[in-house]
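[1] Sequence plus the predicted model coming up.
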Amino acid sequence: MEGKMPKEKLTKEQIRKEVISWIAVMALGLGLGFLVNKFVFFTISSPTASMEDTFLIDEKVVILRTAYLFSKPQRGDIVVFPFPDDESMDYIKRIIGLPNETIEGKNGVVYINGEPLEEDYFKEPPEGDFGPYEIPEGHYFMMGDNRNISEDARDWDNKFVAEDKIKGKAIFKYPDFKWFSKVEY
């Protein structure tokens, strides 16, 4: 039996070092995961149909916490923020009105400073009127994409979201794989 190397026995010290190295790798991975979740990304799901067809109910949305470190929120961005009337709940909506603008809705059309806003993300044509509202400096006016059922800034007591309350910007979505866990054998 040529070419076979004899198996060497691991010492207790070698086993201990190997176990410690695996524990260190796992701890580092968990620590990095915690830091990324705390300071870079987090996920949220849309519990209602207010953002359909952009997000379906229970689809997971990845939010980038650092999106506005070097830039300001823009019209059309989908963001997460504490609900202005009850900050214990997070909402996900689209930015429609920017600071120092006048926003108004007439017959389902949004007007910014008297000019109609072109929007192409509706589930169905919007209805109704609102405003006009003057958006304060450093604040934003949020609306859902499924306008006819969305409870958004048009309905809130506190109509505007302060820029420093925005927790992050939606960057992509993925389905909730509940069906995967319900596989029967």
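    Sure, I can see it. Keep in mind that this is a model prediction, so the values were computed, not measured.

[2] Only C-alpha atoms from now on, for both contacts and neighbour counts.
    OK.

[3] in stretch 66-82, what's buried?
    Buried residues in stretch 66-82, counted by 16 or more other Cα atoms under 10 Å: 67-68, 73, 77-82.

[4] ok, now how distant is the spatially most central residue of the chain from Val19?
    Of all residues in the chain, the one closest to the mean position by Cα atoms, centre = their mean is Ile63, 3.7 Å from it. Counting by Cα to Cα, to the nearest Å, the gap from Ile63 to Val19 is 36 Å.

[5] try Val80
    As judged by Cα to Cα, Val80 and Val19 stand 41 Å apart.

[6] just how off-centre is the longest helix seen in the chain within its chain?
    What stands out as the longest helix in the chain, according to DSSP state H, is helix 12-39. For helix 12-39, the separation from the chain centroid amounts to 29 Å (computed by Cα atoms, centre = their mean, to the nearest Å).

[7] after that helix, next one along is what?
    As assigned by DSSP states H and E, the chain's next helix or strand after helix 12-39 is strand 41-45.

[8] In addition, the following structure is provided for comparison:
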Amino acid sequence: MIEGVENENSKRFSWKNEIKEFISAAIWAVILAFIIKTFIFQLTVVPSGSMIPTILPNDRVVVLKFWYKINPLERGQIVVFDPPIDSSYPFIKRVIGLPGDTVEIKNNSVYINGKPLKETYLPKYTKTVPHEKGTLFKVPKDSIFVMGDNRQGSYDSRDWGFVPLKNIKGRAVLTYWPLNRVKVLR
């Protein structure tokens, strides 16, 4: 072929290559999206008010799925999990008790292993009261104890018990919608 001159064969050849490249890029994009959504993070809408004032109903949050697998869970982290009760959607709550902890609710406060829990993420005069299951909880070695920040309006471990570690989907790290509520979750 003479340089600068195109013929019908070179057009067809180029067109076929473009289609092959597009299909290849689309396949790789789908594979990458699947890997990211399955193993790295997910975007979740919070349907309830159990985490008010930290997270409001219909806020959207980024959940890092791998976080708790490479870093140990810590008290105060916000996690998304499949609840140990019948539910059609995952729950979002704050980690209060870790495996082996004794959680006690008394004097409108939470005590961990006999010491008051400093909950700087709650409004100053928040009162924590016991619910259905009582005031003293011994967290099993394969579970955590969780509560919502909206202590008067949260259906949580005080009602239905512990969350098995295997039920944890990931750690909520950021609200991204609505835009006026974008923030890192602590």
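    It's in. Please read these numbers as outputs of a predicted model, since none were measured by experiment.

[9] What would you report as the TM-score here?
    The TM-score (TM-score structural alignment, normalised by the length of structure 1) is 0.84; 171 aligned residues with a Cα RMSD of 2.1 Å.

[10] Read off where the longest helix of structure 1 ends up in structure 2.
    Using TM-score structural alignment, helix 12-39 of structure 1 corresponds to residues 12-39 of structure 2.

[11] Stretch 134-143 of structure 1 now?
    Using TM-score structural alignment, stretch 134-143 of structure 1 pairs with 138-147 in structure 2.

[12] Quote the end-to-end distance of the matching stretch.
    Per Cα to Cα, the first residue of stretch 138-147 of structure 2 is 15 Å away from its last.

[13] can you give me the strands in structure 1?
    41-45, 60-64, 78-82, 90-97, 102-106, 109-112, 115-116, 130-134, 139-143, 161-162, 168-174 (DSSP state E).

[14] Against Leu98 of structure 2, how distant is the aligned partner of Arg75 of structure 1 in structure 2?
    In structure 2, Arg75 of structure 1 lines up with Arg75, judged by TM-score structural alignment. Distance check for Arg75 of structure 2 against Leu98 of structure 2: by Cα to Cα, it reads 7 Å.

[15] mind putting the strands of structure 1 in CSV, distance to Lys7 of structure 1 included?
    As requested, these are exported to CSV (distance: least, Cα to Cα, whole Å):
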stretch, distance to Lys7 of structure 1
strand 41-45, 47
strand 60-64, 49
strand 78-82, 58
strand 90-97, 59
strand 102-106, 78
strand 109-112, 77
strand 115-116, 79
strand 130-134, 79
strand 139-143, 68
strand 161-162, 67
strand 168-174, 48
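
[16] for the ones you listed, which one sits closest to Ser150 of structure 1?
    Nearest to Ser150 of structure 1 among the strands of structure 1 is strand 139-143; the distance by Cα to Cα comes to 7.4 Å.

[17] tell me which strands and helices the closest one is in contact with?
    If you count contacts as 3 or more Cα pairs under 8 Å, 6 or more residues apart in numbering; DSSP states H and E, strand 139-143 of structure 1 packs onto strand 90-97, strand 161-162.
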